[in-house]
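Visitor: Predicted model, plus sequence, below.
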Amino acid sequence: MSAPEWFESLTDELTIGVRERDGLTGLVLLGSASTAGRHRRDEWSDHDFFVIADPGRGARARASLDWLPDQDRIVLTACEGEIGFVVLYDDGHVLEFALAEPTELAGIAVGEVSVVVDDDAGVTAALVEAGQVTAAAGDSFDPENDARLVLVKILLGVGRIRRGEVLNGGQFVRTWAVNHLLRAVRGRFPGRSPEARDTIDPTRRFEVDYPDWARAIAAALDAPPERAAREPSSSRGAFSSLAGMHFPAVLQTRSRADSAGRAGNDRRLVPVSRENDLWPHRHRRCGHRSFSAEDWLRTP
């Protein structure tokens, strides 16, 4: 059996398992597991889905997963939150799913889906329809605000790294700052992002939509976290180009004392100078002046 055939076979077995299990009334395939996303499937594709339980029966349904196919090939299962599960098979294939009552999935956002099991009342289809409306409403960007957050997350991350919290600070630089940067790029250049993009996670398939940006950001992130935040040869193309070229007027940031009026005891941000380090220090005695993203990211 070929890989595509096996994927479809597993989907069929999941469908049978849900239909035959008392208390389960819905199955929704997500992303590449759905019919709409099947063209993207490859050897790394997993099964993402929702399973809907009857009202009042969610906890009991989550107590046993013996309806999943190929039980003898399951290597491990793990919980993600109250209603989420991950299942790993011996060939590396992964199931990621939520098993929940309709009310427990209220407010979800969904993109590409296939409803393959539903009850006579169409509860699952109605849940999916509401989820697609939620996704469409949330599919918007504020690139100027995200660009500001890029700088703040980098500043906080570098500060924690210098405090010795390398792992936590690295998350700020490599994860939070990058996520906001990718959102800012998508918002700033929406014409380069296809309608078929992932409306739930802006980081997905970014390399396909913005290859030059992706290469620059990936090159910066190959370095240790503080260097990734300040590397002139690579991150300047990613962080400084965005902040300095595309948002020059918006990213004027004033010292905290200017807006807070607490001149005696708050920690103000000092602009970068040629003699200073790359990142502005927090200092109690500094002049009041505005400084831009280029000040923050200028290479000494």
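Guide: Yep, that arrived.
Visitor: CA only for contacts and neighbour counts going forward, please
Guide: Will do.
Visitor: Please, where are all the helices along the stretch 1-150 of the chain?
Guide: 3-20, 58-62, 123-138, 143-162 (DSSP state H, counting those that start in this stretch).
Visitor: hey, where'd the strands end up in the stretch 51-200 of the chain?
Guide: 74-80, 84-89, 94-100, 113-117 (DSSP state E, counting those that start in this stretch).
Visitor: Could you say which of the ones you listed is packed most deeply?
Guide: Highest mean neighbour count of the strands of the stretch 51-200 of the chain: strand 94-100, a mean of 21 (counted as mean count of other CA atoms under 10 Å).
Visitor: out of the helices of the stretch 1-150 of the chain, nearest to residue 225?
Guide: helix 143-162 (7.9 Å; CA to CA).
Visitor: mind putting the strands of the stretch 51-200 of the chain in CSV, distance to residue 176 included?
Guide: Formatted as CSV, the strands of the stretch 51-200 of the chain follow (distance: least, CA to CA, whole Å):
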stretch, distance to residue 176
strand 74-80, 21
strand 84-89, 23
strand 94-100, 23
strand 113-117, 28
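Visitor: before we move on, the earlier item: let me know which of the helices of the stretch 1-150 of the chain is tucked in deepest.
Guide: helix 143-162 (a mean of 21).
Visitor: what helices or strands is it leaning on?
Guide: With contacts taken as 3 or more CA pairs under 8 Å, 6 or more residues apart in numbering; DSSP states H and E, helix 143-162 sits against helix 166-171, helix 178-188, helix 225-230.
Visitor: Pasting the second one now:
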Amino acid sequence: MTPDQHHAWLQGVLATLSARRDVVGVVGMGSTADSSRVDEWSDHDIAIIAKPEATAVFRDGLVWLPYPEDLVLRTVEHHGGGKAVYGNGHLVEWGVATLESLRTWVADDYRVLLDRGGVAETMAEIASRRFAANEADAERDIAVFLFELLHGVGRWRRGERVSGGNVIRNEAVGALLRAVRATLPSHEAGALDRLDGFRRVEQAYPKLAAQIAEAVAQSPETAARRLLDIATEHLEVGPTGLPPAAVQAVTRRLGWPSPA
């Protein structure tokens, strides 16, 4: 989908929703909020704020989606958010809320597209709210990183290959990214996603992102050893970086050489 097609689809949805009196507001999220980020892989991600009696209509129904006959896949997830795929592969994601339930959400980039009262104020409130799961704390996240390396490799060696690989490639990498963010400022830090610490790391820390991508493409234990080398390079071993005694304990337990 080209940027022009992306814009046209959004305008079609907005026209349909604006014509309904049971819609209180519409909010674009992510690249749907920032057209400068739209490329051929951009989906549409919107929030529909509806009157309480109409939430099921928009969550479960297709009356508001353009070209419903072209949909090839559609589902509503356990949390109530919906996803759909068109025959051309274009992805649409949506959430439905009342103005009251919207106050329980979290948000990063957003743009209010329709507001019949209270939507802009509520979005400003939730976008400024702390999101603890992605807040960086160098000391804590370095400790979590080392713990997850040991934990993940242990599971991998036990035979829990899927779980061990996930711990290394997801939990350990996430902790490493938070630790780097807390320790090494970036001129492009604004590109990072407030809710998802894996998003757009390539813009803020290009060398680190390339190293991590190369590492996690390896088998899990090889990836874990490489991640420790990467952490040592960027954070160093010492009083303000990786605790020497903890690094020694992890490498000794796993039979790895100590990082240089």
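Guide: Perfect, I can see it now. Owing to the predicted nature of the structure, the values given are computational and were not obtained by experimental measurement.
Visitor: Superposed, what's their TM-score?
Guide: The TM-score (TM-score structural alignment, normalised by the length of structure 2) is 0.88; 259 aligned residues with a CA RMSD of 2.8 Å.
Visitor: so is the residue nearest the centre of structure 2 in a helix, a strand, or just coil?
Guide: Residue closest to the average C-alpha location in structure 2 (CA atoms, centre = their mean): residue 196, at 3.1 Å. Three-state call for residue 196 of structure 2 (DSSP: H, G, I helix; E, B strand; the rest coil): coil.
Visitor: list the contacts for the equivalent of residue 118 of structure 2 over in structure 1?
Guide: Aligned counterpart of residue 118 of structure 2 in structure 1: residue 123 (TM-score structural alignment). By CA atoms under 8 Å, 6 or more residues apart in numbering, residue 123 of structure 1 lies in contact with residue 102.
Visitor: per the alignment, residue 151 of structure 1 corresponds to what in structure 2?
Guide: Under TM-score structural alignment, residue 151 of structure 1 pairs with residue 146 in structure 2.
Visitor: Isn't its match up against residue 172?
Guide: Yes - using CA atoms under 8 Å, residue 146 of structure 2 is in contact with residue 172, at 7.5 Å.
Visitor: What is the neighbour count of the aligned partner of residue 88 of structure 2 in structure 1?
Guide: In structure 1, the residue paired with residue 88 of structure 2 is residue 91, using TM-score structural alignment. Look at residue 91 of structure 1: counted by other CA atoms under 10 Å, it has 9 neighbours.
Visitor: Next, find the distance separating residue 91 of structure 1 from residue 76 of structure 1.
Guide: Counting by CA to CA, to the nearest Å, the gap from residue 91 of structure 1 to residue 76 of structure 1 is 12 Å.
Visitor: cool, and residue 150 of structure 1?
Guide: On the measure of CA to CA, residue 150 of structure 1 and residue 76 of structure 1 end up 37 Å apart.
Visitor: ditto for residue 200 of structure 1
Guide: 27 Å.
Visitor: Apart from its chain neighbours, what residue comes closest to the residue nearest to the centre of structure 2?
Guide: residue 134 (6.7 Å; CA to CA, 6 or more residues apart in numbering).
Visitor: The one you found contacts residue 193, correct?
Guide: No - between residue 134 of structure 2 and residue 193 there is no contact under CA under 8 Å: 9.2 Å.
Visitor: So which bits of stretch 208-227 of structure 1 are buried?
Guide: 209-210, 213-214, 216-221, 225-227 (16 or more other CA atoms under 10 Å).
Visitor: quick one: contacts of that stretch?
Guide: 157-158, 161, 166, 169-170, 173-174, 178, 192-194, 206-207, 228-229, 231, 234-235, 237-238.
Visitor: Filter those residues down to just the buried residues.
Guide: 157-158, 161, 166, 169-170, 173-174, 178, 193, 206, 228-229, 231, 234-235, 237-238.
Visitor: what's near enough to touch residue 126 of structure 2?
Guide: 103-107.
Visitor: Quick check: the gap between residue 77 of structure 2 and residue 84 of structure 2.
Guide: Counting by CA to CA - residue 77 of structure 2 and residue 84 of structure 2 are separated by 11 Å.
Visitor: just residue 240 of structure 2 next, same as before
Guide: Taking CA to CA, one finds residue 240 of structure 2 at 47 Å from residue 84 of structure 2.
Visitor: How about residue 65 of structure 2?
Guide: Distance from residue 65 of structure 2 to residue 84 of structure 2, by CA to CA: 10 Å.
Visitor: got it, and residue 99 of structure 2?
Guide: Distance from residue 99 of structure 2 to residue 84 of structure 2, by CA to CA: 24 Å.
Visitor: is it true that residue 194 of structure 2 touches residue 134?
Guide: Yes - taking contacts as CA under 8 Å, residue 194 of structure 2 lies within contact range of residue 134: 6.9 Å.
Visitor: Identify the residue nearest the counterpart of residue 189 of structure 2 in structure 1 in space, chain neighbours excluded?
Guide: When structure 1 is aligned by TM-score structural alignment, residue 189 of structure 2 is paired with residue 194. Spatially, and ignoring its direct neighbours in sequence, residue 194 of structure 1 is nearest to residue 209 (7.4 Å; CA to CA, 6+ apart).
Visitor: do the same with residue 99 of structure 1
Guide: residue 51 (4.7 Å).
Visitor: now residue 169 of structure 2
Guide: Nearest to residue 169 of structure 2 is residue 216, by CA to CA, 6+ apart, at 5.9 Å.
Visitor: which residue in structure 1 lines up with the one you found?
Guide: Under TM-score structural alignment, residue 216 of structure 2 pairs with residue 221 in structure 1.
Visitor: likewise residue 172 of structure 2?
Guide: In structure 1, residue 172 of structure 2 lands on residue 177 (TM-score structural alignment).
Visitor: circling back to that earlier point, just checking, what residue in structure 2 corresponds to the residue nearest to residue 194 of structure 1?
Guide: Match for residue 209 of structure 1 (TM-score structural alignment): residue 204.
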